[in-house]
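Asks: Quick one, what's the 3D model for this:
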Amino acid sequence: MSNEKIRTHLIISGKVQGVGYRYYTAQQAKQLGITGWVKNLPDGRVEAIFEGNKQAITDMINWCHQGPPAAEVTEVTINHEKPQGCNQFEINR
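Replies: This is a model prediction of the structure:
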């Protein structure tokens, strides 16, 4: 399997704010060796950018469909983008 880096841009909808979604996303991303960021949007959704190898990104996307225990994810919109060389994972405000 290729070790080529890919980048995905996600918008997660549902009950995803006030449930630790950003914190748990950061923990999961760090476990999988993924870089990028996650932040809350003013409309109640969560936005995230993930960069890493294809399998790690696939695992991360699958996790995002569930989220942390208190979350109720209703939709995950995924767009693929050109990697930009993120070097860590951050929680943005």
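
Asks: Please make it C-alpha for all contacts and neighbour counts, starting now.
Replies: OK.

Asks: which residues in this protein form helices?
Replies: Secondary structure of the chain (DSSP state H): helices at 21-32, 54-66.

Asks: Quick one: those as a markdown table, columns for mean neighbour count and distance to residue 93 too.
Replies: Output for the helices of the chain, formatted as a markdown table (neighbours: other C-alpha atoms under 10 Å; distance: least, C-alpha to C-alpha, whole Å):
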| stretch | mean neighbour count | distance to residue 93 |
| --- | --- | --- |
| helix 21-32 | 18 | 10 |
| helix 54-66 | 17 | 19 |
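
Asks: Rebuild those as TSV, extending it with distance to residue 5.
Replies: Shown next, in TSV, are those (distance: least, C-alpha to C-alpha, whole Å):
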stretch	distance to residue 5
helix 21-32	13
helix 54-66	7
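
Asks: compare with the first, here's sequence two:
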Amino acid sequence: MRGIRGEVAGKVQGVFFRKNTKAQADMLGLTGWVRNTKVGTVAFLIVGEDSALAAMQRWLHRGPRLARVDKVDFETCQVEDLTGFRIDY
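Replies: Just a heads-up that it's a prediction; the model follows:
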């Protein structure tokens, strides 16, 4: 299955970015994970159908209302099917 992995930089911690990413992924039927990094970014691995991944990529460039997204880095990857979408701590 196709997936995307990467990081989002900007004001993305302390603004419910992970919670909103999970909600968006659940709504789009995507699986994977999202987590904060030690350098202040949010990292992710998201797996699903191409159209849902494209919608998620667009959303990640905007983020939730309280966030400010400065940069999003993506790379496409092939991964095995995952179950559910989780927030890693």
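
Asks: Looking at the alignment, what corresponds to residue 32 of the second structure in the first structure?
Replies: Under the alignment defined by TM-score structural alignment, residue 32 of the second structure is paired with residue 36 of the first structure.

Asks: my guess is its match contacts residue 83, does it?
Replies: No. Here residue 36 of the first structure lies out of contact with residue 83, judged by C-alpha atoms under 8 Å, at a distance of 10.0 Å.

Asks: Enumerate every residue touching residue 88 of the second structure.
Replies: If a contact means C-alpha atoms under 8 Å, 6 or more residues apart in numbering, then residue 88 of the second structure has 33, 34, 35, 36 as its contacts.

Asks: number of nearby residues for the first one?
Replies: Same thing as residue 33 of the second structure. The number of residues packed near residue 33 of the second structure is 21, by other C-alpha atoms under 10 Å.

Asks: what about the closest residue in space to it that isn't next to it in sequence, distance to residue 36 of the second structure?
Replies: Nearest non-adjacent residue to residue 33 of the second structure, counting by C-alpha to C-alpha, 6 or more residues apart in numbering: residue 86, 4.8 Å away. Look at residue 86 of the second structure and residue 36 of the second structure: by C-alpha to C-alpha, to the nearest Å, they are 12 Å apart.
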